[in-house]
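S.K.: What follows is a protein structure lacking sequence information:
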C-alpha cells in the first residue's frame, strides 16, 4: 500500500495549508470566543477555488477524490477546527453526488436525471459560491445507537413537502442549502427503515424554513450548529441530491463516506502536539523558563503524544486507502476502529498536552485550551459516534444469536 501523496495532492494540501496558517489561524480565537461562523474564512475558500475542491474537473472543479479531501481537511484543522468541520459538510455533499454516486447502481433514466440535478448543484457552487450543509441529527436513535430519521417528506406536484427538525445543523447561519435526509410519510415504517429515506436539498430561504435556538457550546463553537426547522417546506423535484433509494445504497456499499469527520480531529491532534513542542522549545511567548521546559518527564510525555498521534494517523490513512465500493468486512471494521481511535486520541493528546505544558498553557489567548474543548466534541459526532463504532465492531465480530436482540 502506498501512503505517499501524489504531486497533485501535495499541491492542494500546500494551497489549503498556506491559507489556513496565514488567514484562518489568526481568526480562530475570535470565532471561538464569539461562537460565530467563520464567514471570512469561507470568503477566502471561495476566492482560492477551494469551495470546488470535490467538484469533478469536468464541471470546472478541482477534482479532489476521497483521499485528497481527507488530506486537505486535516491540514485546515491544524489552524481552525470549526472551519475544517463545516467544510466537511459541504465537501461531503459534493463527493456524495459526484464520484461516489458514479460507482453506484442506477438505471439509465435515474443516472440521466441525476446528472442534470448535480450539474445544477455544481453550478450553484462554482458561479454563486453557495454552501451546502449536511445536518444528520434529530435526537432519535434505535437500540444500537443508530440514527432514526423522522423528518417527513410528502410527494406533491413538482416535488415534495417536507416537515421536521434537525438539531446540531452546522453552518446554520451560513448555508444556502441543507442536504436533508427524510422519509416519505406514505412509507409504512417507524423511521428505522433506511429504504424509505430520501436525500433532498432544502433551500435556506424557502418559505417554512427557520433557524432556531441559541448556540453556546463547549467546543467547535464556530460551527454555529443551531436547529433547522422545516414546516411544510416545498422542495422541487430537481432538488433531489440523489435518486430515490440511492442514499441507502451508498450508506450500505460505500460506508467510508461517513469517515470524513476523522481527518478534522487528526488535524486537531497534530496542532496540539505541534503546540506542545513549540511551547517546550521556547518558541511561544510567555512560556516557562528553560529549566522547567526541558526535563526527562517532559520528553517522555512528548514521546507518548507522538506515538499516539502517529498510531492514529497510520490506522486512519490505511482505512482511507481502503475506501471504495463494497469493502470487505475487515476493512469496514477497520474504518470504525480508525474513526473511534482518532476521536479518542484527539481527546487524550490534547489533555496530555495541557498537563505536559503546565498551567500557563491553558490560559487564553493560547490555543491549547481551544484544541482541548474542540477535541471533546469528536466522540459525539453523528453518524459514527465513538460508542456506535464500538457497537458495530462488536456486533460484526460476535453477532447476537438468531432470535435474540443486542443490548
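M.R.: Nice, thanks for sending it over. Predicted model, so just to flag it, every value in this text is computed and none were measured.

S.K.: From here on, just use CA atoms for contacts and neighbour counts.
M.R.: OK.

S.K.: the strands in the protein, which residues?
M.R.: 132-133, 152-156, 159-169, 177-184, 197-203, 209-212, 226-236 (DSSP state E).

S.K.: Pick the most buried one from these.
M.R.: Mean neighbour count (mean count of other Cα atoms under 10 Å) peaks for strand 132-133 among the strands of the chain, with a mean of 28.

S.K.: Check what contacts that strand and list those residues.
M.R.: Where contact means Cα atoms under 8 Å, 6 or more residues apart in numbering, the residues beyond strand 132-133 that reach it are 86, 89-90, 93, 169-172, 175-179.

S.K.: Just send the strands of the chain back as CSV, with distance to residue 146 too.
M.R.: Shown next, in CSV, are the strands of the chain (distance: least, Cα to Cα, whole Å):
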stretch, distance to residue 146
strand 132-133, 21
strand 152-156, 18
strand 159-169, 15
strand 177-184, 14
strand 197-203, 14
strand 209-212, 25
strand 226-236, 20
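
S.K.: one more structure, for comparison:
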C-alpha cells in the first residue's frame, strides 16, 4: 500500500516536474511541502513528535519511488530524514526532540547536515571547523562544503571540533538556526546532476550556539556522525535503485517501440542482454537494500551490509544509466529522453555518503576482522 501510494504520487506529480526543475536548477519547495502533507517527512520518527512511525524499510521504499521519478527530490528527502531528523531523534534529549522535530516533520523547516569541509571529506576526523565553549555558548568558526539543502535550510546539524589535536575525540554535534549571527550560506552552482537539489557552502564566523543545542554528550559528535552515516547509506542505496529502475523502464519502453530493419531493437540479442543485466543488478541491489534496512530496524549490526548495499546499488545505477543511454542511442544523449538526466544524477551516488572506495574498505575490514576473531 505504501509503495503504491508513493509511486502514484511520484509518477503523477514529481516525474513531470523533474526535467523542468532540472533545467531551472530550482529547489522544489512545492515537492517538499507535498511530501510533508502526505506525512512522508515523518517516516522513522515517533508519532509523539508528529512523526509517522515506521522504520528504514519504509524509508527505503519511499526513497526508491521518489528517486525513480525525480533524483533531486530524493536527495533532498534522504538528507532531510536520514541525516537531520535521524540525528535529532537518536541523539537529542526530550526537550530538543520536542523543539526541533515538529517543524521539520510538518514541512515548516528544511534541514541540512554539515559534516564535509573543503579539506575534510572522507577523513572526517580532520575537520577544521571549531567550537569554542564559554558562558553557556559555543562559538563556531569554519566552513562546511557541498551541503545538501544548505541554501534553503532553516535548521542545520553541524559538526565541529573543540581541539583538532584530539581528532575524533573532540567533536561536538550542534543544531544551528539559519538566523544565528555570524552564519551565512553561499549556493554552489554548476553541478553535473541533481541540479534541483540545493548545495551550499556554510560559513561560520564567531557564530554563537547555545550549549542546549548540543546533541549528545560533549565530544561524542564523531561517533554519532558515524552511526548516522552507517544507516543513511541505506537511503542512498534505495535512491540508486530508484534511478536504476527508471533507466531500465525507459530503456525497455524504447527498445520495444524502436524499430530497425523492420524489427523492434528489443528482438536483438545485444539489446536483450543489456536489459537482462540491468534488471538482474537492480533487483539484486534492491534485495541488498532491503536486507540492510531490515537489520537496521531490528537493531542488529548492519555496517557491512549497509556499505554493500550502497556500493552495489550505486555502481549498478551507473551501469544501468550507461546502458540506457546506449540503447536509446542518439536520443539518449538529449535531455528530452530523460535518460540523459538519469545518467547525470546517478554519478553522485558513487561519491556522497562514502565513495565506492571507502565502502570497499569498510566491507573488507569487516570481513578480515571477522576472520581474525574466529
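M.R.: Arrived safely, thanks for sending. From a predicted model like this one, the values you see are computed outputs, not experimental measurements.

S.K.: Pick out the most distant pair among the contacts of strand 132-133 of structure 1.
M.R.: The span of the contacts of strand 132-133 of structure 1, defined through Cα to Cα, is set by 93 and 172 at 15.6 Å.

S.K.: what about the two, which has more around it?
M.R.: Applying other Cα atoms under 10 Å to residue 93 of structure 1 and residue 172 shows that residue 172 carries more neighbours, namely 25 against 21.

S.K.: Pretty sure residue 215 is one of the things the more buried one touches, is it not?
M.R.: No - here residue 172 of structure 1 lies out of contact with residue 215, judged by Cα atoms under 8 Å, at a distance of 10.3 Å.

S.K.: shared neighbours of the two, anything?
M.R.: 224-226.

S.K.: ok, back up a step: with respect to residue 191 of structure 1, which of the strands of structure 1 lies nearest?
M.R.: Taking the strands of structure 1 one by one with Cα to Cα, strand 177-184 is closest: 6.9 Å.

S.K.: Show me the helices in the stretch 251-400 of structure 1, by range?
M.R.: Assigned by DSSP state H, counting those that start in this stretch, the helices in the stretch 251-400 of structure 1 fall at 262-280, 290-293, 296-321, 329-357, 368-375, 386-397.

S.K.: show me what contacts residue 370 of structure 1?
M.R.: 29, 32, 219.

S.K.: Can you tell me which of the residues you listed end up in helices?
M.R.: 29, 32 (DSSP state H).

S.K.: Among the contacts of residue 370 of structure 1, which one is most surrounded by other residues?
M.R.: Going by other Cα under 10 Å, residue 32 tops these with 24 neighbours.

S.K.: Now do residue 78 of structure 2 against residue 71 of structure 2, distance only.
M.R.: Note on residue 78 of structure 2: its distance to residue 71 of structure 2, by Cα to Cα, to the nearest Å, is 10 Å.

S.K.: Out of these two, name the residue with the larger neighbour count.
M.R.: Neighbours per residue (other Cα under 10 Å) separate residue 78 of structure 2 from residue 71, with residue 71 holding more: 33 against 27.

S.K.: now for the helices of the stretch 251-400 of structure 1, which one comes closest to residue 7 of structure 1?
M.R.: helix 296-321 (16.8 Å).

S.K.: what angle separates the closest one from helix 262-280?
M.R.: 160 degrees (axes from the mean of the first three to the mean of the last three Cα atoms, to 10 degrees).

S.K.: Which part of structure 2 matches helix 296-321 of structure 1?
M.R.: Using TM-score structural alignment, helix 296-321 of structure 1 lines up with residues 269-294 of structure 2.

S.K.: Name the residues of the matching stretch that are buried.
M.R.: Burial within stretch 269-294 of structure 2, assessed by neighbour count using 16 or more other Cα atoms under 10 Å, is assigned to 271, 274-275, 278-279, 281-286, 288-294.

S.K.: mean shift between it and structure 1?
M.R.: Superposed on structure 1, stretch 269-294 of structure 2 shows a mean distance of 1.5 Å to its aligned residues (mean Cα distance after the TM-score superposition for structure 1).

S.K.: centroid residue for structure 2?
M.R.: residue 78 (4.1 Å; Cα atoms, centre = their mean).

S.K.: show me what contacts the residue lying closest to that one once chain neighbours are set aside?
M.R.: Nearest residue to residue 78 of structure 2, sequence neighbours excluded (Cα to Cα, 6 or more residues apart in numbering): residue 235, at 6.1 Å. By Cα under 8 Å, 6+ apart, the contact list for residue 235 of structure 2 reads 59-60, 63, 78, 82.

S.K.: Which of those has the largest number of neighbours?
M.R.: Highest count within these by other Cα under 10 Å belongs to residue 63, 30 neighbours.

S.K.: Next up, the contacts around the equivalent of residue 198 of structure 1 over in structure 2.
M.R.: If you follow residue 198 of structure 1 across to structure 2 using TM-score structural alignment, you land on residue 172. Listed by Cα under 8 Å, 6+ apart, the contact partners of residue 172 of structure 2 are 131, 159-162, 214-215, 218-222.

S.K.: Just give me the closest of those residues to residue 305 of structure 2.
M.R.: Using Cα to Cα, these come closest to residue 305 of structure 2 at residue 222, 21.0 Å.

S.K.: Surely the closest one touches residue 168?
M.R.: Yes - at 5.5 Å, residue 222 of structure 2 counts as touching residue 168 under the criterion of Cα under 8 Å.

S.K.: These two - which one has more neighbours?
M.R.: Between residue 222 of structure 2 and residue 168, counting by other Cα under 10 Å, residue 222 is the more crowded of the two (22 against 19).
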